[in-house]
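Chemist: model the following, please.
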Amino acid sequence: MPVVKLVLEYDGTRYVGWQVQPNGPSIQAEVERALATLHKEPRRVTAAGRTDAGVHARGQVVSFPEARPLPLSAYVKGMNALLPDDVAVRTASVEPDGFDARRSARGKRYRYVVENLETRAPLSRLQAWQLFGALDVGAMRAAARHLLGRQDFAAFQASDCACEHAVREVHRLDVLGEAGGRVELVVEATAFVKHMVRNFVGTLVEVGKGRRSPDSIPALVESRDRTRAGRTAPPQGLFLDEVFY
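Modeler: This next block holds a predicted model:
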């Protein structure tokens, strides 16, 4: 059966996350509601990743099997007319039988935005972590190099993560920008454990503040001890940029 693939962009500020939950609005519910209106019957979608409350996406991917796909314009223009202003379909395509947004993915890229400011900036507070006092971005870059490659990242795994293990392969971890401005951390990996990127960021920010040395990172990874890593960075700075297939 053909599979419809949608690439979504959304502002996650007012949502409890991607997944349908009883305690508030979810992006999944909005997408499935729009699809049900288009098809005049319910549709369930699979997402490449379940973003948390407050997390945004530029390239979230969802898929669902469809015996008779609608014209692609219906999935873009039609759904965008039905979706709220903070959720949009960027592109739509029909993929071969067996395509699955989650299981077919070969990797993802996340971007985390830090604004290194002298004082708070109200207009960007929901799409960046605002930090005051100059960060040592060079030290953050040096520390980030120790997080590349295939390693056990249990030290950066949320305590309630359901994954069987935390071995992941990080292909890219760039720290872009300079102190006193916008600093972006770009992470690409085959897969991620829960809160892995946000825990990377929280730890690298501690390096940037001089609270830990870049050379301490290998021992931290080796410890597999979450309590030794930095705080979990707040959700509003995180964006799911792209899913690779």
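
Chemist: every contact and neighbour count from this point should use C-alpha atoms.
Modeler: Fine.

Chemist: quick one, helices of the chain?
Modeler: 27-39, 72-73, 79-82, 137-144, 196-208, 217-223 (DSSP state H).

Chemist: Asp225: what's it in contact with?
Modeler: By C-alpha atoms under 8 Å, 6 or more residues apart in numbering, the contact set of Asp225 is 154-155.

Chemist: do you know how far it is from Val89?
Modeler: Distance of Asp225 to Val89, computed by C-alpha to C-alpha, to the nearest Å: 39 Å.

Chemist: show me the contacts for the nearest residue to Glu178 once chain neighbours are set aside.
Modeler: Using C-alpha to C-alpha, 6 or more residues apart in numbering and skipping the chain neighbours, the partner closest in space to Glu178 is Val137 (6.1 Å). Contacts for Val137 (C-alpha under 8 Å, 6+ apart) come out as 175, 177-179, 208.

Chemist: how about this one, so we can line them up?
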Amino acid sequence: MRNLLFEIAYQGTRYHGYQVQENALSVAQVLQDAIEAVTGSRDDITGCSRTDTGVHANSFYFNMKTESRIPEDRFPIALNHALPPDIAVKRCQEVPMEFHARYHCLRKEYLYRIWNSEIRSPFLDGLVSEYKYPLDLPCLQKATQDFVGTYDFRAFCAAGGKEMETVRTIYETSICREEGDMVCFRVSGDGFLYHMVRIMVGTLLEINEGKIPPDSIREIIEQRDRTLAGRTAKPQGLYLNRVEYGDEWFGKTV
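Modeler: Now for the predicted structure:
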């Protein structure tokens, strides 16, 4: 028996999130179908996170305990032959048996991509959130810094979230125009609540629209009232961008 860690990337447009659903197609289901086709066994897989319907991942990890003897360097090639074009296995490595892709994650970074133009891009359909109004990026960048720290982010958690503990630590945030009409919001933390990043983005957009004062984020956090924060931004622009684990599992950070 081996415990294997896989890094994957996927376009979430046609999936109802990562987690297996009873009556909807998920990333995990498609992965398990491919694993069964390659190994002959439908092994359980453990993902590093639960992404929502339509959300994407540039870097996502899952681990799997398996009897398969396929070499680590050959496993990605074999699985990619069995997977659809919108999911790709980037690499595979053996990890200690006690390793858990979700519980041993130290830090995650999310990226939210906004196509800031009155003209939509036909090449980015489903891959960005469209916003046609001018963005006051210096103002928004200043506002994002009020998310940094350890707080109870209950006001930034959507109804339906199952988390009992709503305290999270945000390490870094930024929003900037990266190229042409593409604006990106980045946020890293030790974990995120249900729809938390999308509510952060929706709050920033309402600050931009003058609906929420730019210096009110800390007050919203302190009030712990979801109705004070902004709307939930669309899922299409959201990407799980980076996942970090400790040196003790690998000899280096993944």
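
Chemist: TM between them?
Modeler: TM-score for the superposed chains, counting by TM-score structural alignment, normalised by the length of the first structure: 0.96, backed by 245 aligned residues with a C-alpha RMSD of 1.5 Å.

Chemist: still on that earlier bit, show me which of the contacts of Val137 of the first structure is closest to Glu95 of the first structure.
Modeler: Glu95 of the first structure lies nearest to Val175 out of the contacts of Val137 of the first structure, by C-alpha to C-alpha, at 34.7 Å.

Chemist: count of residues packed around the closest one?
Modeler: Using other C-alpha atoms under 10 Å, Val175 of the first structure has 24 neighbouring residues.

Chemist: with adjacent residues omitted, what lies nearest to Arg50 of the first structure?
Modeler: Per C-alpha to C-alpha, 6+ apart, closest to Arg50 of the first structure is Trp18, 5.3 Å.

Chemist: can you pull the contacts of that neighbour?
Modeler: Neighbouring residues of Trp18 of the first structure by C-alpha under 8 Å, 6+ apart: 26-28, 50-53.

Chemist: and the gap between it and Leu83 of the first structure?
Modeler: Distance, Trp18 of the first structure to Leu83 of the first structure, by C-alpha to C-alpha: 14 Å.

Chemist: how far away is Thr190 of the first structure from Lys77 of the first structure?
Modeler: Thr190 of the first structure is 32 Å from Lys77 of the first structure, where distance means C-alpha to C-alpha.

Chemist: that older thread, looking at the helices of the first structure, which is buried most?
Modeler: Stretch with highest mean neighbour count among these: helix 196-208 (a mean of 24; mean count of other C-alpha atoms under 10 Å).

Chemist: hmm, who's touching stretch 23-34 of the first structure?
Modeler: 12, 14-20, 42-45, 79, 82-84, 87.

Chemist: oops, could you answer that again for stretch 92-111 of the first structure instead?
Modeler: 1-7, 46-49, 61-65, 69, 72-73, 75-76, 184-191, 197, 238-245.

Chemist: identify each buried residue in it, please.
Modeler: Neighbour-count burial for stretch 92-111 of the first structure flags 92-95, 99-102, 105, 107-111 (criterion: 16 or more other C-alpha atoms under 10 Å).

Chemist: looking at these, which are in strands?
Modeler: Of the positions in those, 92-95, 107-111 sit in strands, assigned by DSSP state E.

Chemist: who's in contact with Gly177 of the first structure?
Modeler: Gly177 of the first structure neighbours (C-alpha under 8 Å, 6+ apart): 137, 183-184.

Chemist: go again with 6 Å.
Modeler: Gly177 of the first structure makes contact with Val183, according to C-alpha atoms under 6 Å, 6 or more residues apart in numbering.

Chemist: any idea what it aligns with in the second structure?
Modeler: Under the alignment (TM-score structural alignment), Gly177 of the first structure maps onto Arg177 of the second structure.

Chemist: and its match, how close does it get to Asn208 of the second structure?
Modeler: Per C-alpha to C-alpha, Arg177 of the second structure is found 15 Å from Asn208 of the second structure.
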